[in-house]
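> Sequence plus predicted model, see below.
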Amino acid sequence: MSAAAVIDQLRRSFGPDALLTGEGDLDARSHDTWPVATVWAKLGRHPHRPDAVVRAGSVADVVEVLRIAGETGTPVTAWGLGSSVTGQPLPVAGGIVLDLAGLVSEPELDELDRTVTVAAGVRGSDLESWLGERDLTLNHSPQSLGRSTVGGWIATRATGQFSSRYGGIEDLVVGYQVVLADGTVADLGQRPRAAMGPDLKEFFLGSEGTLGVVTRVTLKVFARPELRITEAFTLPTVEAGLAVMREVVQAGLRPHLVRFYDIDEAAHAVPDRPATAPVLFLGHEGLAGVATAEHAAATAIVTAHGGASMGAAPVDAWMARRYDFSSVENLLAEPGGYAETVEVANLWSRIGPMYAELKEQLAPLADEVLGHFSHVYDQGSSLYMILLGRAADDETALRRLEEIWARAMKVVVAHEGEISHHHGGGLARQPWVRESLGTGYPVLSRVKQALDPDHILNPGKLGFGTRS
């Protein structure tokens, strides 16, 4: 069916405030905050543009959009606040962008079970502020807290800066509601654990809107910690820092904050001091006695590896600016300016060599190549490679960004690492999805075929093609 005919059907179901077809509205939904998309916008390019935008204000609206899409064979791409940095919400096959930012509700707090339930379009910082007024917190703090929705956290399998203690969204979500491609509404979750088959809520975590549309979320909440201790340390080498992180977590300690910067990024992490060594940020929180004991035990491990305290001031300064994107945004706004963050992960046995090769391979592609490790687990850690550069013009900058992704993914796959830790696949990683998932990919493909056989939902992501 033609786009015009689909729009006519949408117009009969939605009023002018909910159905958007203006050039500016369509252009705005053809770019997220992926640096490649940002450069496209600077160049006046809109390669992934919808035919219409529908602002959903209820679950019934979502069901109606999917009904029309199914009957007409029209692609639907869910959109939250457009803060993805990998092109996840870009409608590569056109069709309908389903804007969920208006799907909001007053939080429903269960103080006894320590949960809060909200509609999927609620902004993360709004929910955190509401809880803060009640001396509670989500303990979920992605850098995009003020630019992302709770439904987006589910769809992208997000994690936050304190995940080493509290876990990613997969650990913090209790349950959620999802609308399938055929309009079926399903509530998924456990109370608090179940052995009745697989945990169905895992199917949609990180599915990037390719399997269903999340409409309501129930999350854990926590009391504010009695005590928070933070401290920064220098360490003699990257190897020493990795050993500290591994020994801390494998000893059973659970710091809420673990961030280890190589010497290049240490200059940015502690800008008021000369960068002479890698730097570790470490923090523990909770009951005063427990946090104090854990921090003392972790500090002993740091000291044993040649660490020297810098005090709490560097961490306090970082905490005050940790949601600030301006340095990257300002660079991207310059003619020829570019910046990219490639976050990956690997086992302790592989992450050091993978980091070393990434630094070597990416060095020619930017003025600065920075690295830091965070989000630690018993078996390994995530790794961020941050690249900052200035090219002669925006066309050259775009080619540099494309080459950064090609080189980085090749290295990570060669080291048998995870090509994304929490930013997801989107368009940035689309060429490497199948290679990354290996023999697991046919399982994902069969789930997709069962839930969305016509490939209506967000085609062109997670290795799936567009509808033929």
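Arrived safely, thanks for sending. What you see is a predicted model; the values in this text were computed from it and never measured. Numbering: from 1, shown residues only.

> CA atoms for contacts and neighbours, from now on please.
Fine.

> Just the strands from the stretch 251-400 of the chain, written as ranges.
Secondary structure of the stretch 251-400 of the chain by DSSP state E, counting those that start in this stretch: the strands cover 257-261, 279-286, 308-311, 337-347, 368-376, 380-390.

> so where do the helices sit in the stretch 51-200 of the chain?
Secondary structure of the stretch 51-200 of the chain (DSSP state H, counting those that start in this stretch): helices at 59-72, 124-132, 150-156, 163-166, 169-172.

> any idea how far the first one is from the chain center?
Its chain's C-alpha centre and that of helix 59-72 lie 27 Å apart, by Cα atoms, centre = their mean, to the nearest Å.

> likewise the fourth one?
Taking the mean of its C-alpha atoms, helix 163-166 sits 15 Å from the chain's own mean (Cα atoms, centre = their mean).

> now what about stretch 427-434, what contacts it?
Contacting residues not belonging to stretch 427-434 are listed as 86-88, 405, 409, 419, 425, 441, 460-463 [Cα atoms under 8 Å, 6 or more residues apart in numbering].

> Residue 200: which of the residues you listed is nearest?
The closest of the contacts of stretch 427-434 to residue 200 turns out to be residue 441 (Cα to Cα; 18.0 Å).

> list the contacts for the closest one?
Counting by Cα under 8 Å, 6+ apart, the residues that residue 441 touches are residue 434.

> Correct me if wrong, but it is in a strand.
No - remark: residue 441 does not belong to a strand; assigned using DSSP: H, G, I helix; E, B strand; the rest coil, it is helix.

> picking that back up, out of the helices of the stretch 51-200 of the chain, which is closest to residue 347?
Nearest to residue 347 among the helices of the stretch 51-200 of the chain is helix 163-166 (15.1 Å), distances taken as Cα to Cα.

> Who are the packing partners of that closest one?
Counting contacts by 3 or more Cα pairs under 8 Å, 6 or more residues apart in numbering; DSSP states H and E, helix 163-166 packs against strand 257-261, strand 368-376.

> ok, and here's another one to check against it:
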Amino acid sequence: MTTTLATGALVDALGVDAVLTADSVRDAASHDTWPVATVWQKLGRHPYRPDMVVRVRSVKEIQSVVNIARESKTPLTARGLGSSVTGQPLPMRGGIVLDTSGLVGEPSLNEVDATVTVPAGVMGGDLETWLNERGYTLNHFPQSLYRSTLGGWVATRATGQFSSKYGGIENLLISYECVLADGTVAWLGQRPRAAMGPDLKQLLIGSEGTLGIVTGVTLKVFAQAEARSIDAFVLPDVQAGIDAMREIAQAELKPFLVRFYDADEARHAAPGAAADAPLLFLGSEGVGGVVEAEFAALTSIVERHGGSSIGAEPVRGWLGRRFDFSTVENLLATPGGYAETVEIANMWSRLPAMYDELKTALAPYADEVLGHFSHIYEQGSSLYMILLGHASNDEEALDRLETIWATAMEIVVAHDGEVSHHHGGGLARQAWVERSLGTGFPVLQKIKAALDPEGILNPGKLGM
């Protein structure tokens, strides 16, 4: 079956209004919010353009599209709201972009089990608002909360700003429904834990649509915290902050908020609050007496590493603007402007050296190179490198962005770090997938071959 015949079959199955082939629609589906793709758009380039965009509103419709794609050997790339910052939903080999943002419906709240079940096309911010009205919260706050879908969170292994306490989506997810490449539907999850074979729930988490399409999710919900304590601390240097975070994590304390900025980013995070010094934001929440005790322990650790409080106001300011993308978006909108966020991770023992080398090596490619640590674990932490710059034109800006990615990834691999903490691979990290996964890469290839032998689902991503 050719692409033309596939289009006809899709129109027959879903109706003419669901199958879109207009140039403007196809152009829009060839970009997400990855800065490189944004500059492509400014230059009028669409290197990864689908042949059509298909809008679906039910699991049955998704099954129909998958079956037609498989029979016609047409590439199929799922897309939610397009908030990826690494090119994950861009179709590397054309074909069909499956728009799942219409897969919405009323949430189902189970207050006894503390879960909520909802279609995968629902926007995260809409669900959070719905839960807040009933006294609950997801406690999952990616910066894209109001721009991303629940299915996208699962497909990209998303994490949120409060993950140091509540974990990433893999910890908050109870189960999910998915459509596989052969058109079958499966629910994968545990109740609440199981020893019957491997944890199949993990299979599609972070798979970027290469192994199946997530259509529904059941997530944990939490009662809104009764008490909260927050504060900001100046630290003498980056090493002191890293040491304090490591001690906090290894003491098994669970602050909901941990954000440690180097001196360069501290000026953005808390203008005027600290002069040329790193800054640590900390917060505890939960039951009143527990919060009080935990925050006292956190403060003691930070002070032992040379930290001193400057008050809670900088943290309150950040909490009020934490979903704001305007700094990056405004810079990208200017001629020659560029910005990039590269999030990586490493073990505590390797983290300082990796940070130092990234700061030095990336400095020639941007006006500002900012760094912060914001998701901590007993064994290590994530690290964000944020780059802001102006080039003479958009072509030069694109060249710098590509150089930034190549430079950063090579350094992370050399330090045996994780090339992505939570933004995923997408297009940005394609060249480093195999080196990152090492001997695990052939295992992933075998799983792909078993679940998607025709290779129709988001082909090219994750190196497959």
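Now that the structure is in, tell me what you want to look at. Owing to the predicted nature of the structure, the values given are computational and were not obtained by experimental measurement.

> ranking the helices and strands packed on helix 163-166 of structure 1 by burial, who's on top?
A comparison of those by mean neighbour count, using mean count of other Cα atoms under 10 Å, puts strand 257-261 on top with a mean of 25.

> and it, how far from structure 2 on average?
With mean Cα distance after the TM-score superposition for structure 1, strand 257-261 of structure 1 departs from structure 2 by a mean of 0.3 Å once superposed.

> how far out from the middle of the chain is that strand?
How far strand 257-261 of structure 1 lies from its chain's middle: 18 Å, per Cα atoms, centre = their mean.

> try stretch 399-407 of structure 2
Distance, centroid of stretch 399-407 of structure 2 to centroid of chain: 20 Å (Cα atoms, centre = their mean).

> Mean per-residue distance, it versus structure 1.
Here the mean offset of stretch 399-407 of structure 2 against structure 1 after fitting is 0.3 Å, by mean Cα distance after the TM-score superposition for structure 1.

> how long is stretch 96-106 of structure 2 from one end to the other?
One end of stretch 96-106 of structure 2 sits 28 Å from the other (Cα to Cα, to the nearest Å).

> Specify the angle between the longest helix along structure 2 and strand 337-347 in degrees.
Scanning structure 2 for the helix with the most residues, using DSSP state H, yields helix 394-414. Angle of helix 394-414 of structure 2 versus strand 337-347, following axes from the mean of the first three to the mean of the last three Cα atoms, to 10 degrees, is 0 degrees.

> who does helix 394-414 of structure 2 touch, helix- and strand-wise?
helix 35-42, strand 337-347, helix 351-362.

> possible to save the ones you listed as TSV with distance to residue 376 of structure 2 and mean neighbour count?
TSV is the format used below for those (distance: least, Cα to Cα, whole Å; neighbours: other Cα atoms under 10 Å):
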stretch	distance to residue 376 of structure 2	mean neighbour count
helix 35-42	26	21
strand 337-347	10	23
helix 351-362	12	17
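
> ok so, going back, give me the distance between the longest helix of structure 2 and the centre of its chain.
Centroid separation between helix 394-414 of structure 2 and its chain, computed with Cα atoms, centre = their mean, is 20 Å.

> just stretch 232-248 of structure 2 next, same as before
Mean-position distance between stretch 232-248 of structure 2 and its chain equals 25 Å (Cα atoms, centre = their mean).

> ok, back up a step: which of the contacts of stretch 427-434 of structure 1 sits closest to residue 299 of structure 1?
residue 419 (31.6 Å).

> In the host helix or strand of residue 13 of structure 2, which residues are buried?
Applying DSSP states H and E as the criterion places residue 13 of structure 2 in helix 3-14. Applying a neighbour-count criterion of 16 or more other Cα atoms under 10 Å, one finds 3, 6-7, 9-11, 14 buried in helix 3-14 of structure 2.

> ok, residues contacting it?
Residues outside helix 3-14 of structure 2 that contact it (Cα under 8 Å, 6+ apart): 17-19, 61, 64-65, 68-69, 72, 74, 95.

> what about burial for those, which qualify?
Looking at the contacts of helix 3-14 of structure 2 with 16+ other Cα under 10 Å, the buried ones turn out to be 18-19, 61, 64-65, 68-69, 72, 74, 95.

> quick one: which two of these are the most distant?
Greatest spatial distance in these: 18 and 72, 18.3 Å, computed using Cα to Cα.

> ok, back up a step: any idea which helix or strand comes after the longest helix of structure 2?
helix 433-437.

> what span of structure 1 lines up against that following helix?
Aligned by TM-score structural alignment, helix 433-437 of structure 2 falls on residues 433-437 of structure 1.

> mean shift of that stretch relative to structure 2?
Stretch 433-437 of structure 1, aligned to structure 2 and superposed, deviates on average by 0.3 Å (mean Cα distance after the TM-score superposition for structure 1).

> Return the set of buried residues in that stretch.
By 16+ other Cα under 10 Å, the buried positions in stretch 433-437 of structure 1 come out as 433-434, 436-437.
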